[in-house]
Every structure is written in C-alpha cells, then in structure tokens.
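Peer 1: Sharing a model prediction with you, sequence too.
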Amino acid sequence: MTFVVLVIAGFWQLFFSSRPELMTDPAVLAGDGSSIDYCELPVLDGSRKTAVEIPKANTPGCAYDHFPLPILAQCSEPLAEGAVDIRGLWRAIEGKGVNPKIGHVERIEQCGARTVVTSSGIIHDKGPNSTAGVNSNDTEGAVLFTIGDKEYCPRTSANVYWNNGVLDFRVFGWGPVVVKRYLHAGPDGEQLVWEYANGSVTYMDRICTLPEEKKIPEKRGLRLKLF
C-alpha cells in the first residue's frame, strides 16, 4: 500500500504539480535566436550585469514554439573559478552507445557560475539568478499525455558542478550525475562531448548559425490523448 501511495504521489509531482512562475523576459522568448552568429561570443569583462541580476529562465509550458534569444545576453560576469568555457552553438555529428543524439543541436550560455542549455524546445537554467533557486526547475519536454488542449510533460530539477574540467549535471543538485559535458580534441578541432546516464556518448562540433530545421522544435513524447 505504501508503495502504491508513493507511486501516485510521484506521478502527481511529475505531471500535475504547479509549474514555477515563468520569469523569462517575454522579449527573449518572442525574439528570434536563429538570427545570431554564435561564433561571436559575448565578452565576459564585468562591464554589464552579473548572473545573479538576471531572472531565472524556464521553458514555457512543455516547450518553446521557436528558438528564443539568449537568456544571458546582458551578462558579462567572468566565468567562475574552475569553469571551462563551453559557450556556443553545438551540433552532434558522431556518437556511440544507446541512442546517440546524432543531429542534436544545443546552445550553451555561461556567465559567472550560471549555465543555460537551450535545445529541443526546452530551456534548462542552472546557477545564481535574481528570482529563484540555483537548481533548474523545468520540464523534460516530451509530452506523455494530453487532457483537452493541455499538454502534460514530466518535471525535472538539476544543478551543475565543475569537476576537473567536466561539467556534472546532478539530479536535484545533490543526486546522481546523469549528464557530463566536457571539451575534447577532435579530428577537426575542439569538440564538446556529452555523456548520458544510459552510457551513450555524443561528440558535437561548434557551428555558427542555427540550422533552419531547428528553429521550430519537433513535438516529442507519446502524446496520449486521455480526454
């Protein structure tokens, strides 16, 4: 009986608990993030805002409807001690293991001790900010079911920590490491490596502009229609 109660409680928390208030600047979400040259990285010289002065970003609903502008565009705080600069736009070109993410494209922003990953409809924002805790409080993005016109996708929470040049993503900020990202010398220059909890390893090359087909995220998940 206790197990059943825990399962029900967990399912409720994942799919029916209240979403955090959307604090992302509406202009950022409305803007066109595909119009930017991501090989021209912002200068982190401390001349503008710090990470803690910018509101927390969240995914609107289960996914954004188009690739948004950068969350940390106004931030120029130098990277925190121990952080490696992995900022930019990356495309997966090679992988191994279970379901490697070939073709995946993601934008990584960093400023101070803050890291924002934008990809596939979701915005995961981790680190100090002006409106919420340091952990991401967001969604996985895949819609499991719909009720009427409302989509239901699982909630997620994580934070990141630099560990000898490797960016570890920990569930809830204190749980197991589920994702690792780090730089690697590839055959054609520096690559970003993405290790996932299922054992898959994905190698990503830097690109300057968002591919046309990535402007609108693909709808993901089973999308079971309950009512």
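Peer 2: Right, received. Where do you want to start? Residues are numbered from 1 along each chain as shown.
Peer 1: Every contact and neighbour count from this point should use C-alpha atoms.
Peer 2: OK.
Peer 1: can you give me the helices in this structure?
Peer 2: With DSSP state H as the criterion, the chain has helices at 2-15, 26-30.
Peer 1: closest one to Glu213 among those helices?
Peer 2: helix 26-30 (18.2 Å; C-alpha to C-alpha).
Peer 1: just to revisit the earlier point, take the helices of the chain and lay them out in TSV including distance to Cys153 and mean neighbour count.
Peer 2: As requested, these are arranged in TSV below (distance: least, C-alpha to C-alpha, whole Å; neighbours: other C-alpha atoms under 10 Å):
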stretch	distance to Cys153	mean neighbour count
helix 2-15	6	12
helix 26-30	20	14
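Peer 1: Could you export the ones you listed as CSV, including distance to Lys150?
Peer 2: CSV is the format used below for the helices of the chain (distance: least, C-alpha to C-alpha, whole Å):
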stretch, distance to Lys150
helix 2-15, 11
helix 26-30, 20
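Peer 1: Out of those helices, the one nearest Pro68 is which?
Peer 2: That would be, of the helices of the chain and by C-alpha to C-alpha, helix 26-30, which comes in at 4.9 Å.
Peer 1: take the one below as the second:
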Amino acid sequence: MVRRFEAVLGLVAIAVLASLAAGCSSGGGGSSEAAPVTTGRSVDEIPVAHTPPGGFGDTFPEEVLADCSDPLVEGAPDLRGLWSVISAERSGAPVKADDSILNYRERIEQCGNRIVDMGGGTISDARADGTEANGVHDVSVFDFTTPINIIASYESGVFVLRPVGMPQVAVTRRLDADGHMVWTRPDRGGLVATLERIGDGAGTPPNPFKMAG
C-alpha cells in the first residue's frame, strides 16, 4: 500500500512538472529568454556639433543627442523640445507685429550636463558645467563667420550663457509657472521672449525664422 501511494505521488509530480514546462515554452505563455536590453550612448561618445557653413536653412538638422541615455544632471531645467515665440518685448515694450523675432523657433536637446540649442541657423553645443573649455565654440548668428566663445551653466534652475571675458552679460532661459520658456538677451535691445513648447523636435522640423537684414 505504501509503495503504491509513493508511486502515485511520483506520477503526479511528473505530470505537474511537465505541465509547467509546456506552459513556459508554449506560444501563448511567457518566453524563457529575457528580452534584449537596449541602451543609448553616453554624451562622451557623441561628437560636438557645429553650425554648418552659412548656417542651417529652412529645416532644422537631425538631432544630435537623439540616442543619448544619460539622465539630466541635478539642477538642470528640462528645456527639451521644439519652441516657438508667442510674445516678445524689447526694453520693456512689446515688439511690433512685423518683428522677425515673432517667427523664431529653436530646438533644445539635453543629456547629462550637455545641451544643444539650435536656432537662427546656428548650433550651440556645450556642457553646462561653467567651464570655458566645455562651452560653446562656434560662430555668430549675425554672419555665421565671427567666432564666439561662450560659457554655459545651470544656475538655480536657469540655463545661462556668458561670453568669455564678459561675465556681466548673461543670456538666460528658464521655465515659468505655465511651462513656457522665458528667454532674455540683454545684447538684443533688452529682449525678453516667451516661447511655447510645440513638439519634441524630432526629425528635421521647419525653420521659419529669417534674420532681419
């Protein structure tokens, strides 16, 4: 009797194991192989981008940091996306309806402490670490020729650009309570522009802005 009971238990155990094995390997069940984990590149692996000769034209270039997987550094405002100006003023007064700044768009990419800002035909690619070495070393938006050297930093949740040797001049970008980006440029007649995020900027979106002659 005991041997017969043990034999029955053995058959039941075999049946249960067979059922579990069938469930794991069947098309309707889970796979026994883990799905592959894909990871992007670090900012250190992505070359610095520069403005093309003559600036980029009617469309934005392809994204620079599209496959970067590093998280944003602490204290960085999330400015990622495609932005369009919805209002602007100079020296405290609203700009005229035909001011070209009202057609301005820019795309910002961020990864780690790196930030790539494309606008006005230029590409500014920097590490926001407050050093000259890792700042923007590119060309001016006014002629796409004159060299510029800019220090980038994140300060109290604000993205700040300062020309090398001119620490008193600060171009800033910050988010307001409505999620808009407020952009200030003291070198452009005290420009204060408010921009709305209109998309993620993926691909090569149109660039309607033309610098006033």
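Peer 2: That came in fine, so what should we check first? What you see is a predicted model, and the numbers here were worked out from it, not measured in a lab.
Peer 1: Quick TM-score on the pair, please.
Peer 2: With the length set by TM-score structural alignment, normalised by the length of structure 2, the two chains reach a TM-score of 0.66; 161 aligned residues with a C-alpha RMSD of 2.9 Å.
Peer 1: before we move on, back to that, quick one: which of the helices of structure 1 is nearest Ile93 of structure 1?
Peer 2: helix 26-30 (27.7 Å).
Peer 1: Could I get the full set of strands for structure 1?
Peer 2: For structure 1, the strands defined by DSSP state E cover 88-96, 105-111, 114-119, 122-126, 136-139, 145-147, 150-152, 155-163, 166-171, 177-186, 189-196, 201-207, 224-225.
Peer 1: Out of those strands, which gets nearest to Thr2 of structure 1?
Peer 2: strand 155-163 (22.7 Å).
Peer 1: buried stuff in that closest one?
Peer 2: Arg155, Thr156, Ser157, Ala158, Asn159, Val160, Tyr161, Trp162 (16 or more other C-alpha atoms under 10 Å).
Peer 1: average offset between that strand and structure 2?
Peer 2: Compared with structure 2 after the fit, strand 155-163 of structure 1 shows a mean deviation of 1.3 Å (mean C-alpha distance after the TM-score superposition for structure 1).
Peer 1: Just list what that strand packs against, helices and strands only.
Peer 2: helix 2-15, strand 122-126, strand 136-139, strand 166-171 (3 or more C-alpha pairs under 8 Å, 6 or more residues apart in numbering; DSSP states H and E).
Peer 1: the inter-axis angle of the longest one versus strand 155-163?
Peer 2: Orientation of helix 2-15 of structure 1 against strand 155-163 (axes from the mean of the first three to the mean of the last three C-alpha atoms, to 10 degrees) gives an angle of 80 degrees.
Peer 1: Quick one, which of the strands of structure 1 gets closest to Ala27 of structure 1.
Peer 2: Comparing the strands of structure 1 under C-alpha to C-alpha, the one sitting nearest is strand 122-126, at 15.0 Å.
Peer 1: Average offset of the closest one relative to structure 2?
Peer 2: Mean deviation for strand 122-126 of structure 1: 0.6 Å (mean C-alpha distance after the TM-score superposition for structure 1).
Peer 1: That strand versus strand 155-163: what angle between them?
Peer 2: Using the same axes, to 10 degrees, strand 122-126 of structure 1 lies at 50 degrees relative to strand 155-163.
Peer 1: quick one on the thing from earlier: quick one: which of the strands of structure 1 is nearest Tyr64 of structure 1?
Peer 2: strand 122-126 (6.5 Å).
Peer 1: just how off-centre is the closest one within its chain?
Peer 2: Centroid separation between strand 122-126 of structure 1 and its chain, computed with C-alpha atoms, centre = their mean, to the nearest Å, is 4 Å.
Peer 1: That strand packs against which elements?
Peer 2: strand 114-119, strand 136-139, strand 155-163.
Peer 1: got TSV for those strands, with distance to Val178 of structure 1 too?
Peer 2: Below are those laid out as TSV (distance: least, C-alpha to C-alpha, whole Å):
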stretch	distance to Val178 of structure 1
strand 114-119	15
strand 136-139	14
strand 155-163	9
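Peer 1: so which of those strands gets nearest Asp65 of structure 1?
Peer 2: Of all those, strand 114-119 comes closest under C-alpha to C-alpha, at 11.5 Å.
Peer 1: average gap between that closest one and structure 2?
Peer 2: Looks like 0.6 Å for strand 114-119 of structure 1 (mean C-alpha distance after the TM-score superposition for structure 1).
Peer 1: Report the aligned residue range of structure 2 for that strand.
Peer 2: Mapped onto structure 2 using TM-score structural alignment, strand 114-119 of structure 1 spans residues 114-119.
Peer 1: what comes into contact with that stretch?
Peer 2: 43, 60, 64-65, 104-110, 123-128 (C-alpha atoms under 8 Å, 6 or more residues apart in numbering).
Peer 1: chain center to that stretch, what's the gap?
Peer 2: 8 Å.
Peer 1: quick one: the most centrally placed residue in structure 2 and Asp125 of structure 2, what's the gap?
Peer 2: Centroid check for structure 2 by C-alpha atoms, centre = their mean gives Glu109 as the closest residue, at 2.2 Å. Between Glu109 of structure 2 and Asp125 of structure 2 the computed distance is 9 Å (C-alpha to C-alpha, to the nearest Å).
Peer 1: Kindly report the same for Asp138 of structure 2.
Peer 2: Distance from Asp138 of structure 2 to Asp125 of structure 2, by C-alpha to C-alpha: 9 Å.
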